[in-house]
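In: Could you work out the structure for the sequence below:
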Amino acid sequence: MRALLDLILPLECGGCGDSGSGWCERCRRTLADDPVAVRPRVDPGVPVWALGPYAGPRRGAVIAAKERGRRDLAVPMGMALAGAVNTLRRWGELDPPELAPLWLVPAPTRARAARARGGDPVLRIASVVATATGRGSRVCPALSMGRGVRDSVGLSAAQRQDNLAGRVRVSDKVPDDFLRTRRSCPEVVLVDDVLTTGATAAESVRVLATAGVQVGAVLVLAYA
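Out: You can find the predicted model right below:
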């Protein structure tokens, strides 16, 4: 039956477009590279790590997940970021799980964009990361965007900052134990798919700090 379905609806790799697999081994190896430190134009004030530039299978996967409804790609992207978390722990950039539980906060997205995509792709990716890293890792969709935020495509760094200023908020559905993180000292990591200017990351870190939550790092799939 599977072979018949493949003839009718052949699988296509979400990273490179090759047929035969939803995510090929070559793209998996590409995303498994060690994370690299990134210095965005808008500095969020915490370390920023990416799996590589917004090109090749990283770009292909993000576009397929956002624009073509490939929800299945949350798994390989999340697994790649989980591998980056483990690497950063090994390097001493993040605390090991026995010292600090891990909270993963998806970067905020516009509600309209999330509805158009059948849900928030970054939230799905973060959920995979939490499952893969285990040992107390949790996802908290703590941030939301208020009204008036425009699509950021084509905006400069300064325009992106103005676009987001005062419009990223801490959700009223955040669990109490997340807001008590300043006493329990967990590792809080902001997760996103693509980092361009750093404006979203910077505003997110600032808003969380105002709520008493200190972000330790930003982790993204790709930087543009």
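In: For the rest of this, base every contact and every neighbour count on C-alpha atoms.
Out: Noted.
In: Residue 57 and residue 222, how far apart?
Out: 10 Å (C-alpha to C-alpha, to the nearest Å).
In: Between those two, tell me which one has more neighbours.
Out: Neighbour comparison, residue 57 and residue 222: the larger count goes to residue 222, with 24 against 21 (by other C-alpha atoms under 10 Å).
In: now the more buried one, what's its secondary structure?
Out: Assigned by DSSP: H, G, I helix; E, B strand; the rest coil, the conformation of residue 222 is strand.
In: Who are the contact partners of it?
Out: Under the criterion of C-alpha atoms under 8 Å, 6 or more residues apart in numbering, the contact partners of residue 222 comprise 50-55, 58-59, 193-195.
In: one more, for comparison:
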Amino acid sequence: MSGFRVGELAGLVWRDDCVACGTADAPPAVAGLSLCRGCAHELRRVPSRVADTWAPPVFAAGMYGGPHRGVVLAAKEQRRPDAVRVAGAVLAGTVRHLVTRGVLADPRLAPLALLPAPTTRRAAKNRGGCIVERSVEAARRVVGAGVDVVAGATLGAGARDWVGLGRGERTANIAANLRIDQTELQRAVRVLREPGATACLVDDVSTTGATLSRFASALAARGVVTSAGVVIAQA
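Out: Below is the predicted model of the structure:
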């Protein structure tokens, strides 16, 4: 142990390289976040609507490449807590953009429910918890009061891995395996009974749009109508 200095030991526990690009020792762009200025600039770009998605409209903070891809991979594959916080900040920025456009309710005036997209229990266990759900909780803290996170959707044990599946296969996969917790579902229903309340679906990446579209349809059939979806990146 004598060969390490205190600062080096701390670096083994608290990584200071940028979660999006891996640049080491870059001055942080945001206090408390391992994010360099260049990546922070890219992650603040104006969100755009994802093309060819079904209802509701889905908006992405960026394309699946560069810093957006880096943040997703750092959160999901490297299991970096600071990447989850950055992902939350990116989602919060997209939500705020939709609030300014009138797509979602201003949570200072009416309730706003954020509903994380479903994932398999296996994936959540392998990653130390559902990354999307944790990112949405981080986003809620950034956006502030008036935001509720309703996280009651999972995919059953028979669900297939999304990689390589087309839109139709993804739709069938979620239709056959979606499980929604009834307690959380009723909580969403109660939130949306408030005047002016809106609900928004959240995921990390949109590839075909099938996941959020089928999730929205399942929720609507159960009395929860969503106004939009937001993702970190569009693949």
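In: before we move on, back to that, in strands, which of the contacts of residue 222 of the first structure appear?
Out: Judged by DSSP state E, strands contain the following of those: 50, 193-195.
In: Highest neighbour count among those residues?
Out: Counting neighbours by other C-alpha under 10 Å, residue 193 comes out on top of these with 26 neighbours.
In: which position in the second structure aligns with that one?
Out: Matched by TM-score structural alignment, residue 193 of the first structure corresponds to residue 204 in the second structure.
In: how about JSON lines for the contacts of residue 222 of the first structure, with distance to residue 19 of the first structure added?
Out: Formatted as JSON lines, the contacts of residue 222 of the first structure follow (distance: C-alpha to C-alpha, whole Å):
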{"residue": "50", "distance to residue 19 of the first structure": "27"}
{"residue": "51", "distance to residue 19 of the first structure": "24"}
{"residue": "52", "distance to residue 19 of the first structure": "24"}
{"residue": "53", "distance to residue 19 of the first structure": "24"}
{"residue": "54", "distance to residue 19 of the first structure": "22"}
{"residue": "55", "distance to residue 19 of the first structure": "19"}
{"residue": "58", "distance to residue 19 of the first structure": "17"}
{"residue": "59", "distance to residue 19 of the first structure": "18"}
{"residue": "193", "distance to residue 19 of the first structure": "24"}
{"residue": "194", "distance to residue 19 of the first structure": "25"}
{"residue": "195", "distance to residue 19 of the first structure": "29"}
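In: Among those residues, which one lies nearest to residue 23 of the first structure?
Out: The shortest gap between residue 23 of the first structure and any of the contacts of residue 222 of the first structure belongs to residue 58, at 11.5 Å (C-alpha to C-alpha).
In: Just give me the neighbour total for that closest one.
Out: 25.
In: can you check the one 4 residues further on too?
Out: By the other C-alpha under 10 Å criterion, the neighbourhood of residue 62 of the first structure contains 25 residues.
In: quick one: it from residue 86 of the first structure, how far?
Out: Going from residue 62 of the first structure to residue 86 of the first structure by C-alpha to C-alpha gives 22 Å.
In: Would you map the strands across the first structure?
Out: In chain order, the first structure shows strands spanning 36-37, 48-50, 102-106, 138-139, 143-145, 168-170, 187-195, 217-223, with DSSP E as the criterion.
In: Indicate which one of these is closest to residue 121 of the first structure.
Out: Distances from residue 121 of the first structure to each of the strands of the first structure were compared using C-alpha to C-alpha; the minimum, 8.4 Å, belongs to strand 187-195.
In: contacts for that closest one?
Out: 40, 54, 62, 94-95, 100-107, 122, 126, 201, 205, 213-224.
In: Ok, stretch 15-28 of the second structure next?
Out: Residues from elsewhere that reach stretch 15-28 of the second structure, judged by C-alpha under 8 Å, 6+ apart: 34-37, 39, 66-71, 74, 80, 82-83.
In: what would the ones in strands among the contacts of residue 222 of the first structure look like in a markdown table with distance to residue 8 of the first structure?
Out: Supplementary listing: these in a markdown table, determined by distance: C-alpha to C-alpha, whole Å:
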| residue | distance to residue 8 of the first structure |
| --- | --- |
| 50 | 37 |
| 193 | 31 |
| 194 | 33 |
| 195 | 37 |
